[in-house]
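*Asks:* need a 3D model of the following:
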Amino acid sequence: MATGHSQKCCEELVAAGAIDTLLRLIQTVSRSIPDQEVLKHALSTLRNLARYPHLLQVLIQSRGSVQIIVLELLRNKNEGYFVASELLRKVCSTRTGVEAILKSPALLKRLYGLVVDHKRKGIYEKRNHRAPNLVIKENRERRLKEAAEIVKLITSA
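*Replies:* Modelled structure (predicted):
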């Protein structure tokens, strides 16, 4: 909560090595409900740190950070998807962030695959005669929009 309000707090956390600790934590959590809450808070803290350009650069330069964030976006089905998406958009808003993703063609390919998968599911829903739950449909459309925006940021840089 403090990272959402104070730049000084964010700088102190980064100086104490919080980015590496949070990235390790993200990699070690399971898919249990309590761990998913921890994951969401870890991603939110990274997102808050990334609001400041100099701290965003530290995050991007941290070993494996971009890959970890992309993989969380790909595997997360809950609210963490949107937090990871917002964080990845911030990363892709900088030249160094885009370069970090472009260094790994596999990550870019997986992001393209995510967009294609969401589009395919949307087409399937339209063809299916039974109307899907409105919340599920809106959620899927929002996921598609987020993923497409990230790919657009990467390819237009």
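*Asks:* going forward, measure contacts and count neighbours with C-alpha atoms only.
*Replies:* Will do.
*Asks:* now the residue of the chain most remote from its centre: how far from Ile123?
*Replies:* The outermost residue of the chain, judged against the average C-alpha position, is His129 (33.0 Å), by C-alpha atoms, centre = their mean. For His129, the distance to Ile123 equals 12 Å [C-alpha to C-alpha, to the nearest Å].
*Asks:* Arg31 in helix, strand or coil?
*Replies:* State at Arg31, reduced to three classes by DSSP: H, G, I helix; E, B strand; the rest coil: coil.
*Asks:* nope, Leu59 is what I was after
*Replies:* helix.
*Asks:* roughly how far apart are the residue farthest from the centre of the chain and Glu99?
*Replies:* His129 is 43 Å from Glu99, by C-alpha to C-alpha.
*Asks:* again with Ile19
*Replies:* For Ile19, the distance to Glu99 - C-alpha to C-alpha - is 20 Å.
*Asks:* to check against the first, give me the structure of this:
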Amino acid sequence: MATEHSQRCCEELAAAGAIDKLLTLIRSVSRSIPDQEVLKHALSSLRNLARYPHLLDLLIQSNGSLQTILWELLRNKEDSYFIASELLMKISSTPKGVESLRKLPALVKRLHALVEELTRKAIYEKRNGRAASAVIKENRERRLKEAAGILKLITSA
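*Replies:* I've put the predicted structure just below:
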């Protein structure tokens, strides 16, 4: 909560080494429900830190940060997906972030495969008139839109 409201709090946390600690925490969580809640809060803290350009640069420069965030986007389907997506959009909005993400071709390729899979599912639903619930359909469309947006930022120019 503090990182959501205070730039000074974010700067203090970053100075104390919170970015590396949060990344380590993210890498160590399991798929259990309590751990997924911890993951969501850790990603939210990183997202809040990334609102400030100088802290965003620190995040981009942190060892393994982009791999960790991109991996969480690829493996999650719930709230953590959208938080990781926001974080990657923020990172992709800077030239330094795009350059760093382009240095991860295997993960960018997996992101491309995710976009293709979500597109294929959307087309299949439309063609067959398959009755997916509105929430599932909306969630899938939102996931597709965000993943495609990130991929476009990374691959353009």
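*Asks:* quick revisit: which one's more surrounded, Ile19 and Glu99 of the first structure?
*Replies:* Neighbour comparison, Ile19 of the first structure and Glu99: the larger count goes to Ile19, with 22 against 14 (by other C-alpha atoms under 10 Å).
*Asks:* residues touching the residue nearest to that one when sequence neighbours are not counted, list them.
*Replies:* Distance criterion C-alpha to C-alpha, 6 or more residues apart in numbering; nearest residue to Ile19 of the first structure, sequence neighbours excluded, is Leu59 at 6.6 Å. Leu59 of the first structure sits next to Ile19, Ala50, Ser65 when contact means C-alpha atoms under 8 Å, 6 or more residues apart in numbering.
*Asks:* turn these into a markdown table, including secondary structure and distance to Arg140 of the first structure.
*Replies:* Formatted as a markdown table, the contacts of Leu59 of the first structure follow (DSSP: H, G, I helix; E, B strand; the rest coil; distance: C-alpha to C-alpha, whole Å):
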| residue | secondary structure | distance to Arg140 of the first structure |
| --- | --- | --- |
| Ile19 | helix | 30 |
| Ala50 | coil | 26 |
| Ser65 | helix | 26 |
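*Asks:* now render the residues you listed as CSV, adding distance to Ala42 of the first structure.
*Replies:* Formatted as CSV, the contacts of Leu59 of the first structure follow (distance: C-alpha to C-alpha, whole Å):
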residue, distance to Ala42 of the first structure
Ile19, 10
Ala50, 12
Ser65, 13
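*Asks:* closest to Lys119 of the first structure out of the residues you listed?
*Replies:* Proximity of the contacts of Leu59 of the first structure to Lys119 of the first structure (C-alpha to C-alpha) peaks at Ser65, which lies at 27.3 Å.
*Asks:* what sits against that closest one?
*Replies:* Leu23, Leu59.
*Asks:* go again with 10 Å.
*Replies:* By C-alpha atoms under 10 Å, 6 or more residues apart in numbering, the residues touching Ser65 of the first structure are Ile19, Asp20, Leu22, Leu23, Arg24, Val58, Leu59, Leu71, Ala100.
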